[in-house]
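In: coordinates only, sequence not included:
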């Protein structure tokens, strides 16, 4: 069927254009707009009997109501993928911005992906080492998992994302079969420069596919960016049998773009002005993580979002928590203490951790050490609250030891340099080292055999 071209728009509203009297137009269909030699791409976001609503990726500024030509291309938005994408940097809709050539050899893939049959999903097992003790030791990332980072304005989530990108690796035979897809949405130019320069300095960029949607890029492009990144990840994972870690930052900017689009379309708003379909929209992104039977590769996700006003009940973190398998929460209190990364242990968890650690995966003592560190640090918070009321001098000797453990836990276990890459064995050894501030009688979550093998009392406990 020949492609139809329409001349003239009925309305322009922000990033949206409205075209009347259209025929055979499909939802998500790609549109080419032409005005005075200027070409732009758009995507159909709403269709009625004779009206199509199109979001324009490069924005609608400069378009003319009467003379703009609109051509419906009869296909959805696609990107070209091949192994050539490794080490490259693209914009939010998959066009190269690193000065290199376009992808020559490759195949086109729909950015919306293909739904995975739930019956063919495999249960995630093996872990991914990030080199960060708080994550590897206490909320271990498992291949095929989606584990978000809940941050706040001013907290170092971009620094943490870059460190994970530089350090993440697989253990054992599959260590060379690993890639990272890094997608940034609505970030500032200096943040983008920081990210790219760190990748280049560390040499990690050879293993990374980067998608950048900057703050001054069209907000509508942000709607496509995570889907473009996940399409590249799915190709590497399920066509090239690689294990791919996808880092998406900042999902809050994505949701703001979705709210802006929803408002322009005149939709009835839901909580805090976000569209009522925010949950299902986020699910179309997060649920693209996983492992499939018969395929060797996997897609693992770390979405990062900054919680407005540090409110964990805000719709974005709230809905994200329902869809994903745990969360890593950054703590403003730890950040004020100078702890980096400031990961708040108590509100954080990894729901798939239990099945990917221990003997044959990390180390036999890992589940028990992790549980003991959680329990002891939880007790530290109770004692700190008590000390603030009655004074530290009135505490018992064992309570004072817990306080010393808490300080050592934050200073030695949680805190590490932004270029410090710890193995899982080093992480567990540091865990045992800080537990040395407590007497063996307090270590109720570990076995006597593990105490004999790993425990060593610190001077203060003797």
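Out: Ah, there it is. Quantities reported herein were computed from a predicted structural model and do not represent experimental measurements.
In: alpha carbons only for contacts and neighbour counts from here, please
Out: OK.
In: Give me the neighbour count for residue 24.
Out: Neighbours of residue 24 under the rule other CA atoms under 10 Å: 10.
In: and if you look at residue 314?
Out: Counted with other CA under 10 Å, residues neighbouring residue 314 total 14.
In: residue with max distance from the center of the chain?
Out: residue 394 (44.9 Å; CA atoms, centre = their mean).
In: List the residues that contact that residue.
Out: residue 387 (CA atoms under 8 Å, 6 or more residues apart in numbering).
In: if I look at it, how far off is residue 26?
Out: Distance, residue 394 to residue 26, using CA to CA, to the nearest Å: 72 Å.
In: Look up how far residue 322 lies from the residue farthest from the centre of the chain.
Out: 43 Å.
In: Next: residue 65.
Out: The value you get for residue 65 to residue 322, if CA to CA is used, is 43 Å.
In: Between these two, which has more neighbouring residues?
Out: Ranked by neighbour count (other CA under 10 Å), residue 65 and residue 322 place residue 65 first, with 16 against 11.
In: Give me the distance between the nearest residue to that one once chain neighbours are set aside and residue 421.
Out: Leaving aside its sequence neighbours, residue 65 sits nearest to residue 9 (CA to CA, 6 or more residues apart in numbering; 4.9 Å). Residue 9 is 56 Å from residue 421, where distance means CA to CA.
In: next, the one to line up against it:
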């Protein structure tokens, strides 16, 4: 995983949490990969976080438990941490250090790439313009995911965000083009890990999936490494091998808490809610690795999943994520309480690049208009429902009552879906039409007349 060892040091000044402070170093650089040999002969690995004159601060991937200052040797490789990349990862499961966790042999790749990655030249970026279909109707119709986009899922404790992430990872497609999914799990329980592996077993057996799983009892440093390993493997599959790759990362709040813990161990000055001041740039260094590159056929799309502590969307992690990404899919506790899966709040959710990836030649010609009209109708339905709570249903107009019917139809016939139900886009759009046609034609002003003539029989207006 690293280059040849060049220099070895024995001057360990301090062990502090997951950190080792080595003195007397020379020529050591930031982000350099290190091998740590204990006096028992055990080998551990680390990354250089900071260099100050002859001191180097190394974060130990396996933690510092059982280490002594004396007898510990630290060897620096002279290069950043690297991982083998290539199609050999497809169908494999790795841990948070990039080592096989499925009992199989080491992954051999034609080349090794630095885990930190390299930024994409903005001049070479191509705008996203084709959809990634997830098989989840609420996502595909109302917040369409576009190739090269970064679209987070905002959730809260107790909501089925992991189930939704696994379902999307299991069902996502790119219209028959070469496709792969890289799933990075951070801070998962062992039950969650088993659920992820079982839910994605079929895609893994088809060699369309790479899994990196970090559990809650693994060293916290690995949690920072897991998404970087996943993105490095995904970048090679996308930009070197021409696949369309979807990277699902869950849970980014667990990742951010790990970053806060390491920052505290380093003695850094805390910022908002004790998170480090560089949380924004650190998250951006992950999210901005997606996209499309001019002259290369592949694409890299990111779906980060995060939980909002106490459902607070102004919490630093969702707040900063919202600044970096292009929309959000918001899960609602109210919808979940009604027994509906997936509990998506359509009015709080948004895909800013949806118009780039929908319409004739991409999804269906009526898709953009249907999605816009459905969102507008749901917004009006919510207003009517609030009005009904104040003055009672008996005081509502016939049109207002139709909007309440639409709200019920949306929750009964469009939104509900099984956790293993792969719903086609045509089926989802047809359901959207069915919901919309609970309204009179006069309330569907965002739909072109030719579409209404096709989908709304005239006799419906006669009965109104």
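Out: Received the coordinates, thanks. Bear in mind that the values here come from a model prediction, so they are computed numbers and not experimental data.
In: Which other helices and strands does the stretch of helix or strand residue 193 of structure 1 belongs to contact?
Out: Taking DSSP states H and E as the definition, residue 193 of structure 1 sits inside helix 189-202. Under the contact criterion of 3 or more CA pairs under 8 Å, 6 or more residues apart in numbering; DSSP states H and E, helix 189-202 of structure 1 touches helix 157-167, strand 208-214.
In: what's the most buried one of these?
Out: Most buried of those, by mean neighbour count (mean count of other CA atoms under 10 Å): strand 208-214, with a mean of 25.
In: tell me the angle that strand makes with helix 157-167.
Out: 160 degrees (axes from the mean of the first three to the mean of the last three CA atoms, to 10 degrees).
In: how far off strand 208-214 does the helix or strand following strand 208-214 of structure 1 point, in degrees?
Out: Past strand 208-214 of structure 1, further along toward the C-terminus, the next helix or strand under DSSP H and E is helix 221-238. Helix 221-238 of structure 1 runs at 170 degrees relative to strand 208-214, counting by the same axes, to 10 degrees.
In: ok, then the element right after helix 221-238 of structure 1?
Out: Taking DSSP H and E, what comes next after helix 221-238 of structure 1 is strand 243-249.
In: So which residues of the stretch 51-200 of structure 1 form strands?
Out: Along the stretch 51-200 of structure 1, counting by DSSP state E, counting those that start in this stretch, strands occupy 51-56, 69-76, 78-81, 89-91, 107-110, 121-122, 127-128, 141-142, 149-151, 178-187.
In: how about those, which one is nearest residue 163 of structure 1?
Out: strand 178-187 (11.9 Å; CA to CA).
In: residue nearest the centroid of structure 2?
Out: residue 304 (1.7 Å).
In: how close does that one sit to residue 326 of structure 2?
Out: Counting by CA to CA, the gap from residue 304 of structure 2 to residue 326 of structure 2 is 12 Å.
In: What of residue 353 of structure 2?
Out: Note on residue 353 of structure 2: its distance to residue 326 of structure 2, by CA to CA, is 7 Å.
In: So which of those two has more stuff around it?
Out: With neighbours defined as other CA under 10 Å, residue 353 of structure 2 and residue 326 compare such that residue 353 has more, 24 against 17.
In: give the contact list for that one.
Out: Applying CA under 8 Å, 6+ apart, the residues near residue 353 of structure 2 are 128, 144, 145, 146, 149, 326.
In: of those residues, closest to residue 38 of structure 2?
Out: residue 149 (44.1 Å).
In: which residue sits closest to the aligned partner of the closest one in structure 1 in space, ignoring its chain neighbours?
Out: By TM-score structural alignment, residue 149 of structure 2 lines up with residue 145 in structure 1. In this structure, residue 145 of structure 1 finds its nearest non-sequential neighbour in residue 300, 5.1 Å apart by CA to CA, 6+ apart.
In: ok but residue 262 of structure 1 is inside a helix, no?
Out: Yes. Counting by DSSP: H, G, I helix; E, B strand; the rest coil, one finds residue 262 of structure 1 located in a helix.
In: That one reaches residue 275, doesn't it?
Out: Yes. Taking CA atoms under 8 Å as the definition, residue 262 of structure 1 is a contact partner of residue 275 at 6.2 Å.
In: Now do the shared contacts for those two.
Out: Common neighbours of residue 262 of structure 1 and residue 275 (CA under 8 Å, 6+ apart) are residue 269.
In: and the helix or strand where residue 302 of structure 2 lies, how far from structure 1 on average?
Out: Using DSSP H and E, residue 302 of structure 2 sits within strand 299-307. Here the mean offset of strand 299-307 of structure 2 against structure 1 after fitting is 0.3 Å, by mean CA distance after the TM-score superposition for structure 1.
In: for stretch 425-435 of structure 2, same thing?
Out: Stretch 425-435 of structure 2 sits 0.8 Å off on average (mean CA distance after the TM-score superposition for structure 1).
In: how about the nearest residue to residue 24 of structure 2, chain neighbours excluded?
Out: residue 54 (4.9 Å).
In: ok, the one you found to residue 73 of structure 2 distance?
Out: Distance, residue 54 of structure 2 to residue 73 of structure 2, using CA to CA: 16 Å.
In: rewinding a little: tilt between the strand holding residue 302 of structure 2 and strand 244-250?
Out: Using the same axes, to 10 degrees: strand 299-307 of structure 2 against strand 244-250 is 10 degrees.
In: From the contact counts, what lies against the next helix or strand after strand 299-307 of structure 2?
Out: Per DSSP H and E, the first helix or strand lying C-terminal to strand 299-307 of structure 2 is helix 316-324. On a contact count with 3+ CA pairs under 8 Å, 6+ apart, helix 316-324 of structure 2 meets helix 252-265, helix 279-287.
In: ok so, going back, for the residue nearest to residue 145 of structure 1, which residues are in contact?
Out: Going by CA under 8 Å, 6+ apart, the list of residues near residue 300 of structure 1 reads 142, 143, 144, 145, 146, 243, 244, 245, 246, 289, 290.
In: change it to 7 Å
Out: Shown in contact with residue 300 of structure 1 (CA atoms under 7 Å, 6 or more residues apart in numbering): 143, 144, 145, 146, 244, 245, 246, 289, 290.
In: Pipe those residues into CSV and attach distance to residue 452 of structure 1 and neighbour count per row.
Out: Formatted as CSV, those follow (distance: CA to CA, whole Å; neighbours: other CA atoms under 10 Å):
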residue, distance to residue 452 of structure 1, neighbour count
143, 32, 27
144, 35, 28
145, 34, 30
146, 36, 29
244, 39, 28
245, 37, 30
246, 40, 28
289, 41, 24
290, 39, 22
